[in-house]
Every structure is written in structure tokens, then in C-alpha cells.
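In: With the input below, show me the fold.
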Amino acid sequence: MKALRPHLTALFFLPPFLAFANPQTAWEDACGHAKNLELPAQDRPDTKTLPMLKDCDSEALYYGIGQAADYQQAKACAYSELGKEESPFQGASILMMVYANGKGANRDYGLAIKLACAVDGAPAENEGRIGHLQQLRQQGPGTTDFDICDDITSGMMMGLCTAHNDRIEQVARTENWAALTRAWSQEEKNAFSLLEKSARQFFQARSGNEIDQSGTARTAFVIAADASLQDDLLSSLAAFEKGRLPSFTDQQFAAADAKLNAVYKKIQTDKGFSWGTVSKDGIKSTQRQWLKYRDAWVSFGKVKYPNVSAGSWKTFWTEKRTKMLEDFLQ
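Out: Sure thing, here's the model as predicted:
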């Protein structure tokens, strides 16, 4: 199986480029100097090509999401999106990276700066991004490609970049799931389909009800929580397929269940409970979905791993759930 891509991390560490300019050369001045640069006519799609780009996806074409990257097509598609962007991964942003990285067109930092100035963003992001491009122009390309997510500072853009990264990760997950289940019988696949449905309901409840959404980075945290659960399900099943199956006694399940109930009760009876937007009712609702998810594992296990006891499955997933709830007591 292909390794999953790591999640975006440390998106709020401010880049060193924020101090690139003195008061006489602010990022607005850099935009002023670049605004009269002309985008190359030869790079634009002609009138015959434009209709064929109506439903193109420059993000997928540039990053190779679900397909091989095609920088020439990404460039053409991005040009067709100019002025109609609905996300920061279209139009000007994609062209900014095309010219900054010399992928699909000749490298041109001046044009990259011009396009960066057209990308809507927080002032600190604009300053960092344009400063980053100025530094690349002065020092030459780095060891990694310039990316729109390199210099973000706002919670909103953190969420958008996390969603973008998750879109890439989802392709890897799909490939891994296909490889993992390819040899399964139809009965096993049908049983797993029911487990997946229950998993999705629990994951949505967990990320929606048990993640503090009071900050501007709430979207990123919700997406990251859901992705973490998906990855845990995938890695757990991969381990089971290699023979590393849970094996617990009825006494161990009783102890794990008692611990879970104690933690849950402590949360529900805590008069001072405060966890941002997370509420006791939200945790209660999520707990109900988790119980269905745990029992779905028992049903699936009977089909796929008949030698594993129901108590073993319950113990394995109960211990994971307990760790989730214990976070609310920190």
C-alpha cells in the first residue's frame, strides 16, 4: 500500500519573509511595481480551447489529484478561471505557482508577484507571500516548490489549506482501501460496507460535536479530526489484515467498559465543564453514535475475523474511545 501523506502541520508559524521589506518597500509597493507587467499572450488559451476548459479543475491538474499532474493543462485551465475564482486553488493562485516554480511556463518571479497581488488574503499573508517570492527572486529557487499554503497566517486560510491537503490525502486513502480489500469475498465487502456507514456517522458526530469550533481555525480542526479518524480506521484494519488482531478476555472488557463509563460520567456530572463550543449534549450524542460503531465492528468481525471474540472487538475500540473522552478532563 502507498503511504499516506502527512497532514498539514504548523501552519501558524510565521515565515521569516514577513520582515523582507523596510517601511519604504512594503508589499503594496511591490504590487505597484508588478501591476503593469503583462501576462504572456502565448500562455493564454486561444478562443478554440476556452470552451473545452469550461469544467476543468486547475487544482487537480496542477497537484495531480486523482490523475497525473499536467502543468500545461493546469496553466490553461487557470487562465480560464481568472476573475471567476471560487477558491484560493484556482486562477491567479495556480498561475502564481506555475510562474514561481517554472512548471508549465518559464519561471518568472515578477509575474508570480503580480499574480500574488491578485490573491485575496490577510495583510500578513500577502506580505509573507510576496516577501517569499522576492526572496526567491534574489536567491534562486529553493529545494521545494513555492506553494500558496507556505505563508498563511489566518484561520480561514488554514482551513482552506487543510481541506486542500485532505483532498489529496483522500485519493491516497481510496487507493489504500482498494488495495486492502481487493481480495475480499463479496460477503466480506458487504459486511464492511455496513461498518463504513456506521463509521461515517460516528466520525461526523465526533468532528462536529467534540471539536472546539470557537476559533477562526475551526474548519481546519474539524477536517483534521475527521481525517485522523479515517486514518486510524485504515491503519487498524491494515494491522488486522497482517494478523495483528485484538485478543482480550471478558474480564479485560469489563474493566475497559467500567473505565469508559467512569470517564463519561465524570464529564456529564462536571458542573464546571467548559470546552469551547463542545457541550455535554454533543458528547452524549456522539457517544450514542460510537456505541453503534463499536457494535458494527462486532458484526463485521463475525464475518471477516470469526476467531476474534466480540469482547475483544469491544475492548479494542472502547480503549480508543476512552482516550478521546479523557482529553476533556485535561
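In: Please count neighbours and contacts with C-alpha atoms only from this point.
Out: Fine.
In: Okay, and the closest residue to residue 191 other than its chain neighbours sits in which element?
Out: Excluding its sequence neighbours, the residue lying closest to residue 191 (C-alpha to C-alpha, 6 or more residues apart in numbering) is residue 300, at 5.4 Å. Assigned by DSSP states H and E, residue 300 belongs to helix 280-304.
In: residues of that helix that come out buried?
Out: 280, 282-287, 289-301, 304 (16 or more other C-alpha atoms under 10 Å).
In: if I pick the residue nearest to residue 191, what's in contact with it?
Out: 188, 191-192, 194-195 (C-alpha atoms under 8 Å, 6 or more residues apart in numbering).
In: 10 Å - rerun?
Out: 188-196, 306, 313 (C-alpha atoms under 10 Å, 6 or more residues apart in numbering).
In: Filter those down to the ones in helices?
Out: 188-196, 313 (DSSP state H).
In: What is the neighbour count of residue 110?
Out: Per other C-alpha atoms under 10 Å, the neighbour tally for residue 110 reads 22.
In: To check against the first, give me the structure of this:
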Amino acid sequence: MILRYLITGGCLIGAVCAFSASAADGDWSYISATDGVCASVAQIRAPEADRLDAAHSALPEGCDSEALYYGIGLAADPIKARQCAYVEMAHEKDSQLMGYSGSHMLMTIYANGVGAKQDLPFALHLACVSSFAPAEQAGRVAHLNAIRQGESHGTFSFCDDASAGLTGGFCEAHRARIKAAEEENRVNAFASRLPASAQKQFRVLRNAQASWAKARADKEVDLSGTLRAAFVIQEQQLQRKDFGDMLARLEHPPLPRLGQTQLETANRRMGDDLALLAGKANLGGTTIDPAGIGEAQRAFLAYRKAWGDFAVVAYPHWGRSWVEAWVTMKRADMLDYLLRLSRQ
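Out: Okay, here's the model as predicted:
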């Protein structure tokens, strides 16, 4: 599994972590230094011309400021994103002030001046009242204040200053959402080129793939630690990308030269690994256990069968065994890794 987040000095790699060195040395003055900035913007309110009477408005259909701003699955419309974010903010609770909430989207919109005229004091006000963790809030406020003072340039993002593991999960979900939309477009394009005779079986395959990706992420990813949500999302995205890559390969022969012999070999590897894993109480101190692996394995077998059934219809000159060998080899590699993990 590809781990895009690594903890280093209390920060997530890729975040704006200029404040982490002080914290590592036990100097937390950078947090109190932002108090004056927050006090200076405490009474700042949204620009009157941009406000909507949203306090008593129900969320309209399609109101998703994150999707509208970043163009996730639809054309980007920053102005509609701003209008939607005000409605979302009016309905927010404290438990919803993490990730790409209405408040955080408005912070982004006014920081960048995209969808509204740039208003850094209001963006700072939102950072002061809506950020999740104290250190993360301090980093975000310092970052926005540096933009206001002309000391920092470039596009602002809520995830620039993510330092809490929980926020890391939201940020990974945001990235995965963008990637998922791209993958969905790729799969839809592939489906549109299939003959009518293969459409039904391809829908079955897509559903089986989604179930397999979820089972793999839920049952075979370590859920200890604050970044567990990010790792689960990463694994689902990894499986989604692998599926898209396989479909792309189908349209660009030659395909892997596989058949019954390779399938039997991969089946033996898979069976041997499963037998060894069944005797493990846990895997290297992780939350992964034999029962969870068994659940994921059942989802994989359904996925493999769906691949074979699809190949018989769409690629009869190759048949079932070549594609089942292909996915079984991938599965055996996953189990090999879990077995190594169990020996640590």
C-alpha cells in the first residue's frame, strides 16, 4: 500500500509545517503569537454583498461547495460554490467543522479571491473560529496572515496546513474524491466502447470491484493510529486505479501471456498464504486479523468470477483463465505482504 502521509515532527509531509520545528523543541510561542491576529479579525464578517439569507434555507439539491469549487464530477463554478458554502455554513455544527465544510470552503474562496473578491481578513476570521486542532489553527492563521502581508504567494488550500491525523483523513478523502471522479470517467469511457452484449456483465464486474475494494480497505488495512482513515481511502483509491489500469490494458494489446498453468500456480500461492494467515492471532500488532482477511477473500473471489464472466463475453478469444490468473497473481502478492507483516 502506498502511504502518502508520513508523520514527521508532528506534521504531515506536504503540509505547510514551518511551525513544527519550534513545537518539537517545546516552544509553543508560535500558537500564542496568532492570538493577536485572531483578535484583530474577531469582529470581521462576510462581505454584505456576498451574503445570502441562508440561515433558514434548506440545502438545495446539488449544493456541494467542495465539488462546485474544484469541479469534482462536474464543471467548476466558484460563484455557485460560494453561494452553496454560505448555506452549508448556516447548517453547520461543531462536529462538521473538519474537512471541506462550508466554513472552510469560504475560507478558501476568500483567501484565493476565486468565486468572490479576495478578503483575507474574513478568511482569517474563519480560520480562527473553525480550525480543528490548536497547532493546526496556528499554522493556518500564520499562513493566511503571511499571504495578507505579501510574504507568501500561491493558491491557498485548507490542507496546506493539515497537521492533525483526523484532518489528514479529510484531506486524503478530498484528493481521493478528485481521483475517483477521474477514474469514473475513465471507466465510463471504456464501457461506452463495449458492445451491447457485454454491457450487463460489465455492470456486474463494476459492482463486484467496488465491493472488493471496500472489503480490502476495511479488512486488510491497519486501523490503528490517527491516519487510519487516510490509509483506508488510499487503499480504495489504489484498487480503483488498478481496475482502471487493467481496463486500459485490455484496449492496448498484447495482454499478459497467461493461462491455466499460471492460474493454478497463483491459486496454490494464494491458498498456501491463506492457510498460514489463518493461524495468526493478529498481524504484526496491527488490527488485521484472519476473520477480516477471510471476508476480504470472499469479496475477492466474487470479483475474480465477475472478471472471468466478463472476459468470456467480451474477449472470448482469451477466455476466462487468463484474466483470472492475472487478478489471482495480484491477490497472491497482497497475501504475501500480509504474511510478511505477520512475521514482524
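In: Against residue 321 of structure 1, how distant is the residue nearest to residue 191 of structure 1?
Out: 19 Å (C-alpha to C-alpha, to the nearest Å).
In: Pull out the buried residues from the longest helix along structure 2.
Out: Criterion DSSP H: the longest helix present in structure 2 is helix 165-192. For helix 165-192 of structure 2, a neighbour-count test (16+ other C-alpha under 10 Å) marks 165-174, 176-180, 182-183, 186-187, 191 as buried.
In: Name the residues that touch stretch 278-293 of structure 2?
Out: 215-216, 218-225, 274-277, 294, 296-297, 299, 335, 338-344.
In: Kindly check the end-to-end length of that stretch for me.
Out: 8 Å.
In: Tell me the buried residues in that stretch?
Out: In terms of neighbour count (16+ other C-alpha under 10 Å), stretch 278-293 of structure 2 has its buried residues at 282-284, 288-290, 292-293.
In: Now residue 100 of structure 2. Nearest residue, chain neighbours left out?
Out: That would be residue 66: by C-alpha to C-alpha, 6+ apart, it lies 6.3 Å from residue 100 of structure 2.
In: To which residue of structure 1 is that neighbour aligned?
Out: Alignment note (TM-score structural alignment): residue 66 of structure 2 maps to residue 59 of structure 1.
In: again, but for residue 297 of structure 2
Out: Residue 297 of structure 2 maps onto residue 287 in structure 1, by TM-score structural alignment.
In: What are the neighbouring residues in contact with that match?
Out: So residue 287 of structure 1 contacts 202, 205-206, 264, 281, 293, 321, 325 (C-alpha under 10 Å, 6+ apart).
In: Now list the buried members of those.
Out: By 16+ other C-alpha under 10 Å, these give 202, 205-206, 264, 293, 321, 325 as buried.
In: Structure 2: matching residues for the host helix or strand of residue 264 of structure 1?
Out: Using DSSP H and E, residue 264 of structure 1 falls within helix 250-269. Across structure 2, the stretch matching helix 250-269 of structure 1 (TM-score structural alignment) is residues 260-279.
In: wait, residue 153 of structure 1 sits on residue 161?
Out: No - at 11.2 Å, residue 153 of structure 1 and residue 161 do not qualify as touching, with contact defined as C-alpha atoms under 10 Å.
In: joint contacts of those two?
Out: Common neighbours of residue 153 of structure 1 and residue 161 (C-alpha under 10 Å, 6+ apart) are residue 11.
In: Give me the number of neighbouring residues for the corresponding residue of structure 1 for residue 336 of structure 2.
Out: If you follow residue 336 of structure 2 across to structure 1 using TM-score structural alignment, you land on residue 326. Number of residues near residue 326 of structure 1 (other C-alpha under 10 Å) recorded here: 14.
In: If anything else comes up later, I'll come back, but that's it for now.
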